[in-house]
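Novice: sequence first, predicted model second:
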Amino acid sequence: GGAFKETDRGQWAHVVCALWIPEVRFANTVFLEPIDSIETIPAARWRLSCYVCKQKGVGACIQCHRNNCYAAFHVTCAQQAGLHMRMDTVRDSVTGAETQPVIVQKTAYCDAHTPSISGLTPNANYVEDTISEKTREESRNKMKQARKMLAKKRSSVPVILIPTIPPERVQEIATLVSITKKAQFIQRLIAYWTLKRQYRNGVPLLRRLQSQGQTHTGFGARNGIEGSPDTSELYHQLKYWQSLRQDLERARLLCELVRKREKLKVALLKTHEEVVMMRLNPVEMAMIKLLDVLFQKDSNEIFNEPVNINEVPDYMDIVKHPMDLSTMRTKLYSKMYYSLDDMEA
């Protein structure tokens, strides 16, 4: 199912599930932890039955993005079945161009409405006309394989990875002892060590190694290893650095909010300046707006700059009073145009 992150209630949840379930949020969007707002998931979403694993009440489901399709599936089951799941970043067109926030648009489809070409949004004509019977058969076979794999995972015993010892390390350990039948003893010792690690779910046999591993992962205090002075000191240091990181993260977020606020301030001041200038000199503002429109119309920049006399020597013989958009803008800002008639002349 992928990586886990801790929730605000001390439980564990899939990161991918938190990303795809609409009601779930991350308290810290930078580190994607902890996962919160699980209590806001509607009860109806918990009651949905996953059409992939055929199970109900074992997790919140999402539904097909296609209109009038109510197929529900777990996020992890959808990944196992290879369903079409896509995230796109789009900008909110409601606000201004300078302050458009980025919105993540998530679309997921069931196997019946999955587009055969990635990136195409299916509609009624597309589904009916372009998805062949062969594609449907492949989709059904893939769904059967996913259900078989999920059922096998539910019934199988979890696999525990037992660390192996390199042969050279075994030889190095063997040189430290001098007993009869050393090879047989080392072989039985390795077998005992392997079985013991498997029985302990991969936890090291020596408490010192166990404490070190748990301290590095940040869960030493929860596993009851804070009795050692060194471990307790490391635990307090860890808490200090975690607190410092949270403070820095809060400071970073505040700086980001201040930056956005100042950006909005600048945009507001520019708008206010335009309003004042429009009231004081509406004719000049109208001419500036007209020039901006002319600049946009001249997409090839033909009339943007003056004609080069070196390239066209006889240009002045044909055009007695040459003019270009940049010269017009310079004259306008120099207060040489008092009306639209002056600008037209």
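Specialist: On my side now, so go ahead.
Novice: hey, let's count contacts and neighbours off CA atoms from now on
Specialist: Fine.
Novice: and Y333, what does it touch?
Specialist: By C-alpha atoms under 8 Å, 6 or more residues apart in numbering, the contact list for Y333 is empty.
Novice: what of Q171?
Specialist: Counted by C-alpha under 8 Å, 6+ apart, Q171 has zero contacts.
Novice: in space, what's closest to V102 - neighbours in sequence excluded?
Specialist: R91 (4.6 Å; C-alpha to C-alpha, 6 or more residues apart in numbering).
Novice: pull the number of nearby residues for the one you found.
Specialist: When neighbours are counted by other C-alpha atoms under 10 Å, R91 registers 14.
Novice: distance of it from Q184?
Specialist: The gap separating R91 from Q184 is 69 Å, by C-alpha to C-alpha, to the nearest Å.
Novice: would you map the helices across this structure?
Specialist: Ranges of helices in the chain, per DSSP state H, are 15-20, 43-47, 75-81, 124-130, 133-155, 167-174, 182-199, 207-217, 229-280, 282-297, 315-318, 325-333, 340-344.
Novice: check which helices and strands the fifth one sits against.
Specialist: Identification of packing neighbours for helix 133-155 by 3 or more C-alpha pairs under 8 Å, 6 or more residues apart in numbering; DSSP states H and E yields helix 75-81.
Novice: how many neighbours does Q210 have?
Specialist: So Q210, with other C-alpha under 10 Å, has 15 neighbours.
Novice: next, the one to line up against it:
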Amino acid sequence: METALNIASGLSDASKPREERDLLEIYPDIDETRLLNVFVVAHSSQSMQSYQDRLLQTNPLMGTLKEPQFRQVESSTKERPTEYHVSRIIGDYGFVDLHSKRSLYNYKPHYHRPFQTNQTETISEVIRHKKKQAEYDMDEQDSLYLEHRNRQPENTLDLSPEVFEIAMTILENLWMDLESQMKSLAGDEETMAIDLDLDGGSNINKYGHDDGIVFGTVDDQKCAVCNDSDGDNTNAIVFCDGCNIAVHQECYGVAFIPEGSWLCRKCMINQHKQFDCCFCPSKTGAFKQLDNSLWSHVVCGLWINELYFANPIYLEPIEGIDSIPKSRWKLTCYICKQKMGACVQCSNRSCFQAYHVTCAKRAQLYMSMTKGFLAAVKDKSTLKSFCDKHTPTDYILTQNEIIDGINKARVYFRDLTLLNLEKDKLDRNKQLNNKLNMFKWKTESNTPIAPRRFSQVLSAKLFEMKLDSIDDNGNLGILRGLGNKPTRTKESYLAELEQMSNDICRYWCLKRESKNGAPLIRKNNNLINTSSILYGSNTLQEVQEKLDFGKTLVADLEKVIHLSDLSLHRQYIQQQLMLADQHLMQTSFFPVSQLIRIILQELTKRYDSKKVLTNWKSRISDVSLKNISNLNDQLQIHSVAQLQKHLNELNQLVVSENKLTNNVVKVCARFYNGFAAKYQDYIEVEADLKQLPAPVHLTAEKVTLVDDLDYSDLSEVDPLDEGAEDKLVAFLGNGKQRRW
């Protein structure tokens, strides 16, 4: 029974990735308690020969293969002992002696560099101690370089991994200090080159956006793929810590939200480099790689019919670029006016208007996933996009707003062209200045050039540490007694140490160049936060006191939030009371206007639920359903007969400006016929309302109060003379009666 349930649950959760499913769901018949069978084969020459004979019998082609030949190379590097001890000098840079009996902490036997503080140290000493910590982490490329360098016979000083990481950290800190000094002395051209950017900030109102990043709070940010800001626990919006792009988990293929920072695929490869999309001119948005290592937007891979995601869970890589027909590559986008990439076309069968996906997002064209994102990944027929001329009537934006978005996109690409010309000019000036200047700090590809001073500082630091290699006893060797060997003098050791510093500087420059000038150490880590510097290691009592204080603050904040909610609720109730008073006043003083408003609302709800007639505007006149409603709000429609006159004029305009088969003509006809069917009822209700007593009657002869008012509650005023009363009557009505 349990096995059947497991199989059923596995079938029901087939949409989940393999990493999230339980092992029993994939292999329901597995026995976790069963021991594995172990087979021992004696590697004798006879058994090996019989094995090869059996292999040739089963596969005769194995005998035609060439026998591999190789030459075994013995490594000349000294192997690190299993248990080695770190000297005190190395320990000052953050390395921990895992095998020392005097170690204060019981660390696991793996590579570890914790940041420890002492209670007696001052804040300045702790910060200086932190700046001395080795922060660079070696990779496989660095290990191969060290192995190659230490294998050379002319290098008698072995470079250990600890010393190499310390040296790379020193070079990174030196370059960071030098860069900060250069930025303070930078001219206006370099500052202008940094500020030349059209995306983000206040430029969004001028150029629009295609990546969902808007100027506002975190809650205002929209997904760069589906352009929606809603999310839940199973499909939350995550923000890239490199480019601040916001995407849903499902829209970008984020199966798990990692603890700490999260980087999108583009920032994970290289955060400081701009990638070009193969299908559109936009350089912002959510990127994924193709199967040929090129880049594409996720929205481009979603909306172009020939493209698909090889893995529908992680949404990468994007494949199908070879299936795109040549005719699609030749299309010209009518928004940006560029003939590049691959465009999509309007979903209207009689329209062939072409546009890039990101250009359509920037212009806010109609782009709908009728059944959601996951359904669009499996079936692209659920995607619908229309140009500005064939936008459905139920779209939230009007045609004028869409045209305004298209103009914003065109202004963006126009200014982007001018910006690129300005950047090219600045780059040419920079290259010219580099050629004329003999002191170069960076190459044209933004690769740093280590000055001579770096090598000198590094050589002095290495000599100060006096590190050489690991001796036979497992201790990190030190360069004591440099002149003891008759064949080597102290000067020769210092010369080799200087040469080693120069080699490390060259390798550091190449390493930076491979990263396109990006820093090798991330300085925004949490190893030097304020709490660790100011408080260091806390006792249990201190930690408990801080927790109690934090709980008190949380309780106070909850009370403040509750008071804010009550105040907000009070304001809401006051607003409802004001609206009720306003409605009562309008009904009391302007009953006919209120009747017309109710008539329009009922007709719109019954015959124009999709707002087809409400959003319609005439090309030759200002008459529209919105205009009629505005006139009634301004008290310029005094009777139902005047309303009939306006609706009749609207019906004639709709019929004259549109074809009879158009949807707006049909809606307008039903709207007007529904009004005409109840016209007599409206007239009777209007007559009944006019017979009701009003609080104030204004006549052409004089201003009087109705008899049902209590004159005793009025204040005593001096009566008007005959001339003043005539002026007041002329001002109020000019001989006509007004009813307020």
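Specialist: Yep, that arrived. From a predicted model like this one, the values you see are computed outputs, not experimental measurements.
Novice: and the TM-score between these chains?
Specialist: TM-score of the superposed chains, computed with TM-score structural alignment, normalised by the length of the first structure, equals 0.39; 163 aligned residues with a C-alpha RMSD of 4.2 Å.
Novice: coming back round to it: could you say which of the helices of the first structure is packed most deeply?
Specialist: Most buried of the helices of the first structure, by mean neighbour count (mean count of other C-alpha atoms under 10 Å): helix 75-81, with a mean of 21.
Novice: sorry, back to before: double-check the residue nearest to V102 of the first structure against Q105; I have them as touching.
Specialist: No: R91 of the first structure is beyond contact range of Q105, at 9.7 Å (criterion: C-alpha atoms under 8 Å).
Novice: quick check: V75 of the first structure touching V15?
Specialist: No: counting by C-alpha under 8 Å, V75 of the first structure sits too far from V15 to count as a contact (10.3 Å).
Novice: any common contacting residues for these two?
Specialist: With C-alpha under 8 Å, 6+ apart, V75 of the first structure and V15 have no common neighbours.
Novice: dump the residue contacts of Y308 of the second structure.
Specialist: G301, L302, I318, E319, G320, V377.
Novice: give me the neighbour count for the last one.
Specialist: Same thing as V377 of the second structure. 20.
Novice: picking up where we left off before, how close does the residue nearest to V102 of the first structure get to V104 of the first structure?
Specialist: From R91 of the first structure to V104 of the first structure the distance is 9 Å (C-alpha to C-alpha).
Novice: just the element for R414 of the second structure, please.
Specialist: helix 399-436 (DSSP states H and E).
Novice: tell me which residues in that helix are buried?
Specialist: Of all the residues in helix 399-436 of the second structure, those buried under the rule 16 or more other C-alpha atoms under 10 Å are 399, 402-403, 405-413, 416, 419, 423, 426, 434.
Novice: tell me the one of the contacts of Y308 of the second structure nearest F386 of the second structure?
Specialist: L302 (16.0 Å; C-alpha to C-alpha).
Novice: pull the contacting residues for Y192 of the first structure.
Specialist: Here Y192 of the first structure is in contact with no residue (C-alpha under 8 Å, 6+ apart).
Novice: tell me the secondary structure for H148 of the second structure?
Specialist: The local conformation at H148 of the second structure, judged by DSSP: H, G, I helix; E, B strand; the rest coil, is helix.
Novice: any idea how far it is from F164 of the second structure?
Specialist: Separation of H148 of the second structure from F164 of the second structure (C-alpha to C-alpha) stands at 14 Å.
Novice: who has more neighbours, the two?
Specialist: Counted by other C-alpha under 10 Å, H148 of the second structure and F164 do not tie: F164 has more neighbours, with 20 against 12.
Novice: which residue packs closest to M278 of the first structure, ignoring adjacent ones?
Specialist: The shortest distance from M278 of the first structure to any non-neighbouring residue, by C-alpha to C-alpha, 6+ apart, is to M285 (5.8 Å).
Novice: the one you found contacts V275, doesn't it?
Specialist: No: using C-alpha under 8 Å, M285 of the first structure is not in contact with V275, being 9.8 Å away.
Novice: now K288 of the second structure: which helix or strand?
Specialist: strand 287-289.
Novice: show me what that strand packs onto, helices and strands only.
Specialist: Partner elements for strand 287-289 of the second structure (3+ C-alpha pairs under 8 Å, 6+ apart): helix 265-269, strand 295-297.
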